[in-house]
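Enquirer: Sequence below, structure please.
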Amino acid sequence: MSYVKFEQQGMVVVLTIDREKALNALNDQVLDDLNAAFDQIDQDYFRCVVITGAGTKAFVAGADIAAMSKMTRCEAVKFGQKGNELFRKIAKFPLPVIAAVNGFALGGGCELSLSCDIRLASENAVFGQPETGLGITPGFGGTQRLARLIAKGMAKEMIYAGTKIKADRAYQLGLVNAVYSQKELMPAAMKLANKIAVNAPIAVRASKQALNKGLQMNMDEAVVLEEQFFSSCFESCDQKEGMTAFVEKRKHEPFENK
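Expert: Next comes the predicted model:
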């Protein structure tokens, strides 16, 4: 993988988009590399994924405009499908995915962060969907995910007017969970990832599925879905150990994902 670094830190995978000279802009190769990186993750062992960008200026500054400017409509269809398939893969990935947004997260970069479960930002982070200023719409899920995460009116302003928001405003809107200095961002992301990693993987993954699927349903259907995931955990060794340890007032043994 030319443009994505794959690092193992305990039970956490850190994926770094490494195209720093181009502000980590997304082109076909970056999308392919990121897709391949997710395929390499051993879901039986790892518990959480952190995505970030190389350098201090950009998480991902957007898609590669120079490459897109020469695309035909048919080529644009294929590019849009590739990005959407990857970002859907990330959104539906069994392990929780954290975006550590260090700098610009514009266009496809903002959309990449939106496909993650949790977003943490550095103080210099900037989010935006500036596509209409280029004569196009967001193409990797921006028109759909943004309005599901923040107030619809603000999402529409960001898309229609290309309004960019800084980290503190993103926090106020609920787009990011927390804002850190650049130096503190990755340690904070790893701390959260490891906090997730020590919990029972079957329960965490079931919770992710319940959230993702349930939010697309009405409440009556969603609580039935939750009941199914809840009860399924009672067949696991981790549930038995976790509850037994609680009753016995001791620390549970490391969860084994079974």
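Enquirer: From here on, just use CA atoms for contacts and neighbour counts.
Expert: Noted.
Enquirer: What distance do you get for the nearest residue to Cys116 once chain neighbours are set aside to Ala189?
Expert: Excluding its sequence neighbours, the residue lying closest to Cys116 (CA to CA, 6 or more residues apart in numbering) is Val97, at 5.2 Å. Distance, Val97 to Ala189, by CA to CA, to the nearest Å: 10 Å.
Enquirer: shared neighbours of these two, anything?
Expert: With contacts taken as CA atoms under 8 Å, 6 or more residues apart in numbering, the residues that reach both Val97 and Ala189 are Val50.
Enquirer: Compute the first-to-last residue distance for stretch 150-164.
Expert: 14 Å.
Enquirer: how about that stretch: buried residues?
Expert: Using 16 or more other CA atoms under 10 Å as the test for burial, stretch 150-164 gives 150, 155-156, 158-159, 162, 164.
Enquirer: Show me those that map onto helices.
Expert: Counting by DSSP state H, the buried residues of stretch 150-164 place 155-156, 158-159 in helices.
Enquirer: Go ahead and name everything in contact with stretch 47-66.
Expert: For stretch 47-66, using CA under 8 Å, 6+ apart, the contacting residues are 11-20, 23-27, 95-110, 125, 182, 189-190, 193-194, 196-197, 201.
Enquirer: now with 6 Å?
Expert: Applying CA atoms under 6 Å, 6 or more residues apart in numbering, the contact partners of stretch 47-66 are 11-18, 20, 23-27, 95-109, 193, 197.
Enquirer: Before we compare anything, build this one as well:
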Amino acid sequence: MTFENILVAVEDNLAKVTINRPKKLNALNKSTIEELHEAFKSLEENKDVKVILLTGSGEKAFVAGADISEFAHFSVDEGGKLAAKGQELLFDFVENLSTPVIAMVNGFALGGGLELAMSCHFRIASDNAKMGLPETSLGVIPGYGGTQRLPQLIGKGKAMELIMTAGMISADEAKSYGLVNYVVPQDELQGLGEKLASKITKNSSVAIGKAIKAVNDGFKDGINGYQSEVQQFGACFGTEDFKEGTTAFLEKRKADFPNK
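Expert: Sure, this is the predicted structure:
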């Protein structure tokens, strides 16, 4: 896959997607969002890919925000459509992938950048990372899921504070709030991402996809997360991975999952 604003590399069962707009601190514009959608869609369809790592190019930024120049003069209707389309194409799309996506936050993750990281299944960060939702300082609010995912991850009170103050937090603060799982020096971030991915790829990708759906359903209005878990649990019994996993356990050997 060849793109203008992102880089995609696939090796064995691991894919790495890098947002590559270093002169703009990897800011998200319309074209980049569309390219990310196409990349994630293609990787989701590639059954050899079991984990996706997402990061930004350079050492300064994961994604420093949205490209404000693209929407500074939008009308009310245009602004609403911008948020709706972005959520559909990228943020909700990533959250609901059955392939695990790990955000490797390697610098500034602000506004749409933090919203993108939060749409991933979990996050790790370099020790120089800074995170925040500064939209209220521009007279607007987060529009790509930030008002929903940030409270889910760190609690309502702290999320309200960060959104209202438009402030930034350090990587260590983010870890203490549960926003990121690990903080390491920047030169160790890639290695940590690959190590976590390696652990994931040893397990059933079919089961992991069903676990993602069950967990996500617990945060959706009108869906009973416990009932979703029952359904996904039951569905596992009809997979080849379940047969291999249980057989391997009983035979005291490592499972070799067909991922079917």
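Enquirer: still on that earlier bit, tell me which of the buried residues of stretch 150-164 of the first structure is nearest to Gln172 of the first structure?
Expert: Nearest to Gln172 of the first structure, judged by CA to CA, of these is Ile150 at 9.8 Å.
Enquirer: Residue in the second structure paired with the residue nearest to Cys116 of the first structure?
Expert: Alignment note: Val97 of the first structure maps to Val101 in the second structure; criterion TM-score structural alignment.
Enquirer: Equivalent analysis for Val224 of the first structure, please.
Expert: With TM-score structural alignment as the criterion, Val224 of the first structure pairs with Gln227.
Enquirer: The helix or strand containing its match vs the first structure, average distance?
Expert: Gln227 of the second structure belongs to helix 225-236 when elements are defined using DSSP states H and E. For helix 225-236 of the second structure, the mean deviation from the first structure after alignment is 1.7 Å (mean CA distance after the TM-score superposition for the first structure).
Enquirer: name the helices or strands packed onto that helix?
Expert: When contacts are defined as 3 or more CA pairs under 6 Å, 6 or more residues apart in numbering; DSSP states H and E, helix 225-236 of the second structure packs onto helix 205-217.
Enquirer: just the helices in the first structure please.
Expert: 28-39, 65-68, 73-92, 108-115, 142-149, 152-160, 167-173, 182-197, 201-214, 219-232, 237-247.
Enquirer: I'd like the ones you listed as TSV, with distance to Phe6 of the first structure appended.
Expert: Formatted as TSV, the helices of the first structure follow (distance: least, CA to CA, whole Å):
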stretch	distance to Phe6 of the first structure
helix 28-39	7
helix 65-68	25
helix 73-92	15
helix 108-115	17
helix 142-149	26
helix 152-160	32
helix 167-173	26
helix 182-197	15
helix 201-214	21
helix 219-232	31
helix 237-247	28
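Enquirer: deepest of the ones you listed, which one?
Expert: The highest mean neighbour count among the helices of the first structure, using mean count of other CA atoms under 10 Å, belongs to helix 108-115: a mean of 27.
Enquirer: What residues in the second structure pair up with that helix?
Expert: With TM-score structural alignment as the criterion, helix 108-115 of the first structure aligns to 112-119.
Enquirer: The helix holding Gln227 of the second structure vs helix 205-217, what angle?
Expert: 170 degrees (axes from the mean of the first three to the mean of the last three CA atoms, to 10 degrees).
Enquirer: What number of residues are in the vicinity of the residue nearest to Cys116 of the first structure?
Expert: Neighbourhood size, Val97 of the first structure [other CA atoms under 10 Å]: 25.
Enquirer: for the aligned residue in the first structure for Glu38 of the second structure, what are its contacts?
Expert: Aligned by TM-score structural alignment, Glu38 of the second structure pairs with Ala36 of the first structure. Residues counted as contacts of Ala36 of the first structure (CA under 6 Å, 6+ apart): none.
Enquirer: Please tell me how far Ala36 of the first structure sits from Val224 of the first structure.
Expert: Distance of Ala36 of the first structure to Val224 of the first structure, given as CA to CA: 35 Å.
Enquirer: Could you do Phe104 of the first structure as well?
Expert: Remark: distance between Phe104 of the first structure and Val224 of the first structure (CA to CA) = 40 Å.
Enquirer: same thing with Asp39 of the first structure?
Expert: Using CA to CA, we find Asp39 of the first structure at a distance of 31 Å from Val224 of the first structure.
Enquirer: Repeat that for Thr132 of the first structure.
Expert: 41 Å.
Enquirer: Arg205 of the first structure now?
Expert: Relative to Val224 of the first structure, and taking CA to CA, Arg205 of the first structure is found at 17 Å.
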